[in-house]
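> 3D model of this:
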Amino acid sequence: MKLFFREQMPLLLIYVMQLFLILLVYWLDGYRNMAVSVYAAVLSLCLLTGYLIYRYIRNKGFYQRLEKTLTSIDELVNEPQGAGSPLTEGLQQLLKNQYSQYKKDLHTYKHRLEDHIQFINQWVHQMKTPISVIHLMIQEEDDPRFKAIADEIDRLKKGLEMVLYIARLETFERDFYVETLYLESIVRSVTSNQKRLFIRKRIFPSIQIDVHSTIVSDEKWLSFVITQLITNAIRYTVEENRKVYFREYSRGKNRILEIQDEGVGIPSSDILRVFDPYFTGENGRNFQESTGMGLYLAKQICEKLGHQIEIESKVNHGTTVRIIF
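Predicted coordinates:
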């Protein structure tokens, strides 16, 4: 109703001005019969009122739809409408045409995105093959140069894994399998896969997890999250002969996996932004390998798995990350 009166306000103003001018002209011409003038004004007002009522009834549904808050864009074109003015019917047809074109464009972009993700997946898998071959060729060599090559290959593999998981994150629902897992077994498997990184930095894992402790999650995605947390813990531990602690305990109905390092810690000014994509903060300027994507991906994956992740840190004392199942 408010929208209708706002639209008709110019008409009402013009009507009042026109009525005043006509009465003024008659007054200046010497016509002094006020009763007839008022009667004519009342008749004119009745005609205007009838016209406005007719317009409102005919376009009532249209005005109600414009004032209604939409919960879905489909409501804009799918709600039934009665007969309206040519303007409202034309606008309704325009909205339908635009919505149809929007769906076509959206469908096209969706297919392009899927093709792009498929290309990335295939490319990553193709790159893994020569990397694995190079790794097999040099793993028995004792020359320090080959050890350096092996370290760089590990970095390449981690980079490719990150690219692959970023691409798969968009289609997460198609690529996860929830099951009951032994937490200690998962952590031990991931630390074993990262043994070269532990050895290179002379850092040792300390696993304090009950072998019978179980959680419900996806093994592949959870292993990737733990790998990212381990990589960060080792990367930001500059002193040798330090440890990364893996603990498990209960908090109410939840199981907690706690990963604690003895590294440089995170400044308090950065702690609230560490889960933002591409944010590296002060430590990122001191450690050139930082990408700002590890913790972001960990948080995104945990949310999709129904887990929570929290972090606390103290400069020069280390960082503690908890995954809440």
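> use CA for all of it now, contacts and neighbours both
Fine.
> what sits against the closest residue to Trp221 other than its chain neighbours?
Closest residue to Trp221 apart from its sequence neighbours, by C-alpha to C-alpha, 6 or more residues apart in numbering: Ile301 at 7.1 Å. Ile301 is in contact with Leu169, Trp221, Leu222, Val225, counting by C-alpha atoms under 8 Å, 6 or more residues apart in numbering.
> want to put them side by side, so please do this one too:
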Amino acid sequence: MFIHYLLYKKSWIGLLGFLLILTNTLILLDMGIRVEPNSLLYLNVLFLTVCFVFIFWRYKKETAYYKLLSSLATDLGENWFERIPYPDSRFPDGIVNKLIEKIHEQNQTLRHREKSNNLLEYNDLASWIHEMKTPLTAMKITIDAHRSNELAQRLSSSWLKMHLLLDQQLYISRLATLESDLLPEELDVNLVIKEEIRELSTWCMEKNLAIDVSRSDAATSYTDRKWCAFVMRQLLTNAIKYSPDNGTIVITTEVDQKNAVTVTFKDEGPGIQGHDLPRIFDRGFTGDNGRVQHASTGMGLYLANEISNKLHIQLNVRSIVGQGSSFSMIFKPGNSFEQTRRTLLQPK
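Have a look, this model is predicted:
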């Protein structure tokens, strides 16, 4: 930074150099001034020493504020504004500080406005979804009342798909406030899987899919039940969507020696192309399979991945083209939910 400071002050340094040369020239050319060569050399050395000390002192003083700002820029964090140092001088540090304050105030205003708009959009969307669920509920009651009717059986699968899409949209709107909605608890993973299979059974029967469940009795983990169930629903929905008719979906739960629980959903679908694998969790990405399945929105796996990160669940995928895909949820022991549970249980 010292070199940059010298370049910044090059006009001042040039002026000092010009004054030194001018002084030496006047002393040498003016016949009325007689100075010994040693004295002239002493004067030049003294002048240069004083100038160097002065420049170094000003460098330390003038760059102290900006050095602190530079160190802050490498690690801003959420409370970056509170860590901004107070300027020692009104110019130019004070002007820079006022500019930063104005930028922060404007940014806070924009964020507050954006948050308010998002809240309004969320409320409107949530209200619309709940209004849509009212006729869907009436349709469900009618379908359940006429189970023996062939037309009702066909409508049941379409109703389920509409219900899943509305449910997905509701979770998309809640994603921004997920942390405030988490409730860690000891969860029987097998029970959640069983409930999700029952929820999607109509779709499975429509495609005549068999679901083979291999489970470990000790598959328990500390996580949020609602959001974890939604991730499983997305993975199971994906498996059903891409499985061929009369196929089989294999669901396994395993517990290793470290008490880590792994839930795997394996289908017999077309598999995922190698060039699509790195992007399957991107928002809105559908890939080659999504272009075949026109109903694909590219949001299911994105939501599953985002929620899994929040829940500290590791999401892995393996796929072989032509042989199917398998998605694994790994519940690691000792995650933040376990720590939160122990904190809540501690006596106060």
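> On the three-state scheme, Leu187 of the second structure is what?
strand (DSSP: H, G, I helix; E, B strand; the rest coil).
> just checking, what residue in the first structure corresponds to it?
Alignment note (TM-score structural alignment): Leu187 of the second structure maps to Leu181 of the first structure.
> and what of Gln234 of the second structure?
Under the alignment (TM-score structural alignment), Gln234 of the second structure maps onto Gln228.
> Now do the contacts for the closest residue to its match other than its chain neighbours.
In space, and not counting its chain neighbours, Gln228 of the first structure is closest to Gly294: 5.5 Å by C-alpha to C-alpha, 6+ apart. By C-alpha under 8 Å, 6+ apart, the residues touching Gly294 of the first structure are Gln228, Leu229, Asn232.
> so the second one touches Leu295, yeah?
Yes: because the distance of 7.4 Å satisfies C-alpha atoms under 8 Å, Leu229 of the first structure is recorded as touching Leu295.
> Between the two, which contacts overlap?
Common neighbours of Leu229 of the first structure and Leu295, using C-alpha under 8 Å, 6+ apart, do not exist here.
> For the alignment partner in the second structure of Ile203 of the first structure, the count of nearby residues, please.
The alignment partner of Ile203 of the first structure in the second structure, by TM-score structural alignment, is Leu209. Using other C-alpha atoms under 10 Å, Leu209 of the second structure is surrounded by 18 other residues.
> repeat for Ile117 of the first structure
Applying other C-alpha under 10 Å, we find 19 residues neighbouring Ile117 of the first structure.
> One more: Arg90 of the second structure?
11.
> ok, and the most crowded of the contacts of Gly294 of the first structure?
Tallying neighbours with other C-alpha under 10 Å puts Leu229 at the head of the contacts of Gly294 of the first structure, with 21 neighbours.
> ok, now how distant is Ala219 of the second structure from Asn305 of the second structure?
Using C-alpha to C-alpha, to the nearest Å, Ala219 of the second structure is found at 21 Å from Asn305 of the second structure.
> likewise Pro37 of the second structure?
Distance, Pro37 of the second structure to Asn305 of the second structure, by C-alpha to C-alpha: 80 Å.
> neighbour-wise, which of those two wins?
Neighbours were counted for Pro37 of the second structure and for Asn305 using other C-alpha under 10 Å; Asn305 has more, 21 against 10.
> Do I have it right that the more buried one meets Arg279?
No: using C-alpha under 8 Å, Asn305 of the second structure makes no contact with Arg279, being 11.6 Å away.
> Nearest the geometric middle of the second structure, what residue?
Central residue of the second structure (C-alpha atoms, centre = their mean): Glu306, 7.5 Å from the mean position.
> Quickly find the element holding the counterpart of that residue in the first structure.
Under the alignment (TM-score structural alignment), Glu306 of the second structure pairs with Gln300 in the first structure. Under the criterion of DSSP states H and E, Gln300 of the first structure resides in helix 294-305.
> Glu114 of the first structure now?
helix 86-138.
> Show me what that helix is packed up against.
helix 75-78, helix 144-169 (3 or more C-alpha pairs under 8 Å, 6 or more residues apart in numbering; DSSP states H and E).
> repeat that for 7 Å
helix 144-169 (3 or more C-alpha pairs under 7 Å, 6 or more residues apart in numbering; DSSP states H and E).
> Enumerate every residue touching the match of Leu187 of the second structure.
Thr214, Ile215, Val216, Ser217 (C-alpha atoms under 7 Å, 6 or more residues apart in numbering).
> quick one: which of the residues you listed is most hemmed in?
Counting neighbours by other C-alpha under 10 Å, the top entry in those is Ser217, with 21 neighbours.
> In the second structure, what sits opposite that one in the alignment?
In the second structure, Ser217 of the first structure lands on Thr223 (TM-score structural alignment).
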